[in-house]
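Visitor: Have a look at this prediction, sequence included:
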Amino acid sequence: MIEIVARDRAGAYSEAVDIALPAAKQVSDRWRLLSNLRDNVERLLYRLGPQLRQAAQQVNVSKVTLGRQGILSRNSQRSWERLGDQRRATRMALYKQVMALRAQGGSMKGIGRELSIDQRTVRRFVTGGGLFPERAHKARGPTPLDPYRDYIEERFVQGRRFPELIWQELKQRGYLGSRGSVQNCVTRLLFPLGKTTLVLEPVQTMPIPSAGRVFGWFLGRRNLAIEEPRSADHERFVQALCKIEPVVGEVRSLAREFLGLMHRRSVRHFDRWLKRLSCCDAVEMRRFAQNLCADLPAVRAAFKLQRSNGQTEGHVNRLKLLKRQMHGCANIELLRLRVLKPN
């Protein structure tokens, strides 16, 4: 007779076991418990988006980190100019080849065939009077940014040099265009054509991290999903965030303590931790506490027993792989044979 059932944390699994094996002891999956903790902490961090931005702006990183703050580097700013120069150089080389072949007596049609170019291009080069025909700039029509150019120049003179921040200001004034248009406008103000003496020192602040990264920094070790070791900059960010929003410090302490309890399998300390979690100021943590209390016997069994749902999850993943390999190409009988007789 089945006495212990290791299961996932979904309520449907609990109800199914209660109906089929009412006397069996249920054990909640430990990995799912950690995953549920992470989900609730990330929901809190998503809600604290402005605080994350404020904390990131207070951290001076050890090296220049180009991120969402939109800091421009000289290489990225002049890329559109370099592309135009490369195209002009290629066209100039082609022009010299055409004129050299023409000087040797070649016909326009023959030159076009030899260089694999259109005969009309050859005629344009030859009839240019010995001058390289520069391409005319296309006439630019009105754009959504035109009414705001004076404001951008005014803010530029005042020292506002970051496209991301200017774009945010323009949106508050009714601008509906893209961020790229604002960046191009600021780029031309920073690096006018023919003037390369202007040097802009970028502000070395941290880009706004994702909620998943911040959760990994909370634990003080490698993230569960992102392989990135924590650095001193990360710790300064966490300290700044805790100072801005004190509830974050409480949530961080609860998360670190829960991870330690899970490793030590301490049921007595878990009960005290659950009481603290139920009184946390963050609504996400109180909901997590309610979720744990609703499945408390199985959660407590996860601390007491060595049983795990890991082997079951492995078989489920293998079954999903086989099913997806045969999607739309076989019936249930073939799937059954591949599961029971993999060789």
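Guide: Nice, I can see it.

Visitor: C-alpha only now, for contacts and for neighbours.
Guide: Fine.

Visitor: and the top helix by length along the chain, what does it pack onto?
Guide: Secondary structure assigned by DSSP state H gives helix 79-103 as the longest helix of the chain. Packing contacts for helix 79-103, counted by 3 or more C-alpha pairs under 8 Å, 6 or more residues apart in numbering; DSSP states H and E, involve helix 108-115, helix 119-126.

Visitor: can you do 7 Å?
Guide: Packing partners of helix 79-103 (3 or more C-alpha pairs under 7 Å, 6 or more residues apart in numbering; DSSP states H and E): helix 119-126.

Visitor: I'd like the distance from the helix it packs on to the chain centre, please.
Guide: Remark: helix 119-126 is offset 49 Å from the chain centroid, using C-alpha atoms, centre = their mean, to the nearest Å.

Visitor: cool, and stretch 157-177?
Guide: For stretch 157-177, the separation from the chain centroid amounts to 23 Å (computed by C-alpha atoms, centre = their mean).

Visitor: do the same with stretch 73-82
Guide: 24 Å.

Visitor: quick one, helices of the stretch 101-250 of the chain?
Guide: 108-115, 119-126, 149-157, 163-172, 179-190, 211-219, 232-244, 246-264 (DSSP state H, counting those that start in this stretch).

Visitor: re the thing from before, give the buried residues for the longest helix of the chain.
Guide: For helix 79-103, burial by neighbour count (16 or more other C-alpha atoms under 10 Å) applies to L94, Y95, V98, M99, L101, R102.

Visitor: Tell me how far the nearest residue to F191 once chain neighbours are set aside lies from L72.
Guide: Excluding the flanking residues, the one nearest F191 by C-alpha to C-alpha, 6 or more residues apart in numbering is L198, at 6.9 Å. Using C-alpha to C-alpha, to the nearest Å, L198 is found at 13 Å from L72.

Visitor: And these two? Which one has more around it.
Guide: L72 (21 against 9; other C-alpha atoms under 10 Å).

Visitor: for that one, helix, strand, or coil?
Guide: What DSSP: H, G, I helix; E, B strand; the rest coil gives for L72 is coil.

Visitor: put this beside the first:
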Amino acid sequence: MMEGVHPMASEAHPTLLPDSACLHLVCLQAFPRRITAVVATTFPQAQCPVCLHSSEKVHSRYTRLVADLPWMGWAVQLDLHTRRFFCQNPECSRRIFTERLPTVVAPYARRTNRLTDVFTLIGFALGGEAGKRLVAGMGLSSSPDTLLRLIERAPETAHATPRVLGVDDWSFRRGRKFGTILIDLEKRIPIELLPDREASSLAKWLQEHPGVEIISRDRGGSYADGATLGAPQAQQVADRWHILKNLGEALEGFFISKKSHLKAAMLDPTGVATNPSPLQESPMGNTRRLEEVSRERHQEKVEMYRKIHELHAKKVHQGIIAQLVGTSRQTVTRYIHMDQPPERRTPRRTRTHLLEPFKPYLIERWNDGCRNASELYREIVKRGYAASMSNVSRFLKNLRTTKGKPRGFKQVEPTPEAIATKKDAQVRRPPTALQVARWMSFTEEQRLDWQNAYLIRLCEADPIIAQTFSLIQDFATMLRERQGERLDTWLKQVESQEVAELKNFARGLQKDYDAVKAGLTLSWSQGPVEGHVHRLKLLKRQMYGKASFETLRKRVLQCS
């Protein structure tokens, strides 16, 4: 059998009967939604389960009803005619024993071994409730608890001690109860789940499994302590993504203190608020890479549209078109009925604001000289507006900032300088401090054009921000290109500058110096670990409150 293939997916059961070597089909009996196969054993002798002595002397016969694999949604039942034998060993304590069929059914079982294997696979894949529904669709019946018991009884697979170990925590109950997942980073498989995230638990596991050479972890102190206690010889590696995340969080306070500069940078040198294009709506900003991916996918759809219409014009059947193009038949039908290729969707859509339909009217009234938010609110309520007046107040505040007096609320005479357009009303909120810190860690190619222009204005407005931006870029480059040998030089540069938040971040790196330098040098990361944590969460949520630690552990480790 091929490695990694379950017995039920192999050629271990190529015949109608579970084991044609020991069973003989007598007849088939059909009932409503059920088929009964009458089968009899064929071996001339049987082995005593106590003394293992073979016997040919039959005592009596009896029948067992055993559920087997369904046939096309019809339940199948084996009416198994088997025998009892006399044990002819005078020293054996058992005088009569029943015939054992280890390749067909376990003693006292009501299901064949192969049906139990299928139920076990369903339990591992779907859990209790969802597994029960699938079993019912197959024409069988089983309770959720039965499927969970099969998971608990399944044998565990022994794993060799990994050379490179990934460690991370996961939440069994969000904010209250946590566990630890251990991943073999070379094989990218989970090897153990621990019931907590204490340093002592990790240290104990490492002591019981000597031989770990590299331990990848986040910046959490408990895992650093546990790795030091359990495997002091192992090289600890701090995850690069977490290091960069810590840098952004550390600088959030600094950029909060520069809030006035963040707002001022939203205006270009002429004093007009900058407005990104419609494809750049999110303040977090779609990166240039996401924009390029969106365009590439759209081009693939256009090319698919062209091929489908060419084949359809040649009278090719839709099913064949789907096979040639590599898509579903439903997609082929939808594209055939399109008059033109599908339009490209924006990478991130924003919902329509409640005030949006009334903005043209508000701009018209502004240009007439009305500056009173309460009066305009009453007017648009009569036109169908159903939200609060605060939206109207914020809208007029933006217009006062660009086209009027900041504190002007009285009716005025219209002037050419105060005429507003829809573009003037689309003033964006400045990005948050955390967003600016995140943008500064991007490469220029990853940022959108308006984000690059914003950061240039921000650095020109404050030399300390410009210096901080340079240090962030230098650190991010060192992290991406794994230039750990430059870490000492960067730490010295940070100590000579003025930003206290950046100094505190650098001192935190010095406390975990060896692991951070290894993270900036070696290729290992927490990527595979985070992927298995996401899978663990999916399995946990499938189990509808019955996810005991042992059951969840079995399901998580089963993929390995």
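Guide: Thanks, I have it. Note that the structure is predicted; figures quoted are calculated from it, not measured.

Visitor: circling back: out of the helices of the stretch 101-250 of structure 1, deepest packed?
Guide: Stretch with highest mean neighbour count among the helices of the stretch 101-250 of structure 1: helix 211-219 (a mean of 21; mean count of other C-alpha atoms under 10 Å).

Visitor: So which residues make contact with that helix?
Guide: Helix 211-219 of structure 1 has contacts (C-alpha atoms under 7 Å, 6 or more residues apart in numbering) with E42, L45, Y46, R222, N223, L224, R230, H234, R252, R256.

Visitor: Quick check on those residues: which are buried?
Guide: Applying 16+ other C-alpha under 10 Å to these flags E42, L45, R222, N223, R230, H234, R252 as buried.

Visitor: count of neighbours near the closest residue to the third one other than its chain neighbours?
Guide: What it means is R222 of structure 1. Using C-alpha to C-alpha, 6+ apart and skipping the chain neighbours, the partner closest in space to R222 of structure 1 is P229 (5.3 Å). P229 of structure 1 has 12 neighbouring residues, counting by other C-alpha under 10 Å.

Visitor: any idea how far P229 of structure 1 is from D150 of structure 1?
Guide: P229 of structure 1 sits 45 Å away from D150 of structure 1, going by C-alpha to C-alpha.

Visitor: So which elements touch the longest helix belonging to structure 2?
Guide: Ordering each helix of structure 2 by length in residues (DSSP H) puts helix 288-313 first. With contacts taken as 3+ C-alpha pairs under 7 Å, 6+ apart, helix 288-313 of structure 2 sits against helix 318-325, helix 329-336.

Visitor: So which bit of structure 1 is stretch 250-263 of structure 2 matched to?
Guide: In the comparison with structure 1, stretch 250-263 of structure 2 aligns to the range 40-53 (TM-score structural alignment).

Visitor: From one end of that stretch to the other, what's the distance?
Guide: Start-to-end, stretch 40-53 of structure 1 (C-alpha to C-alpha) is 20 Å.

Visitor: tell me which element the aligned partner of E333 of structure 1 in structure 2 falls in.
Guide: For E333 of structure 1, the aligned residue in structure 2 is E550 (criterion: TM-score structural alignment). Using DSSP states H and E, E550 of structure 2 sits in helix 549-558.

Visitor: Count the residues that sit near the match of E333 of structure 1.
Guide: The burial count for E550 of structure 2: 14, using other C-alpha under 10 Å.

Visitor: Skip the chain neighbours and tell me the closest residue to it.
Guide: Here the residue nearest E550 of structure 2, using C-alpha to C-alpha, 6+ apart, is E152, at 7.4 Å.

Visitor: Check which helix or strand that neighbour maps to.
Guide: In the assignment (DSSP H and E), E152 of structure 2 maps to helix 144-153.

Visitor: so the helix or strand following that helix matches what in structure 1?
Guide: Where DSSP H and E defines the elements, the next helix or strand beyond helix 144-153 of structure 2 is strand 164-173. Across structure 1, nothing matches strand 164-173 of structure 2 (TM-score structural alignment).

Visitor: what does stretch 134-150 of structure 2 give?
Guide: So stretch 134-150 of structure 2 sits over no part of structure 1, by TM-score structural alignment.

Visitor: Now find how far off-centre the longest helix of structure 1 is within its chain.
Guide: That offset, for helix 79-103 of structure 1, works out to 40 Å (C-alpha atoms, centre = their mean).

Visitor: Not counting its own residues, what contacts it?
Guide: With C-alpha under 7 Å, 6+ apart, helix 79-103 of structure 1 has contacts from I111, V122, F125, V126.

Visitor: residues near the residue mapped onto L296 of structure 1 from structure 2, how many?
Guide: Aligned counterpart of L296 of structure 1 in structure 2: Y513 (TM-score structural alignment). By the criterion of other C-alpha under 10 Å, Y513 of structure 2 has 16 neighbours.
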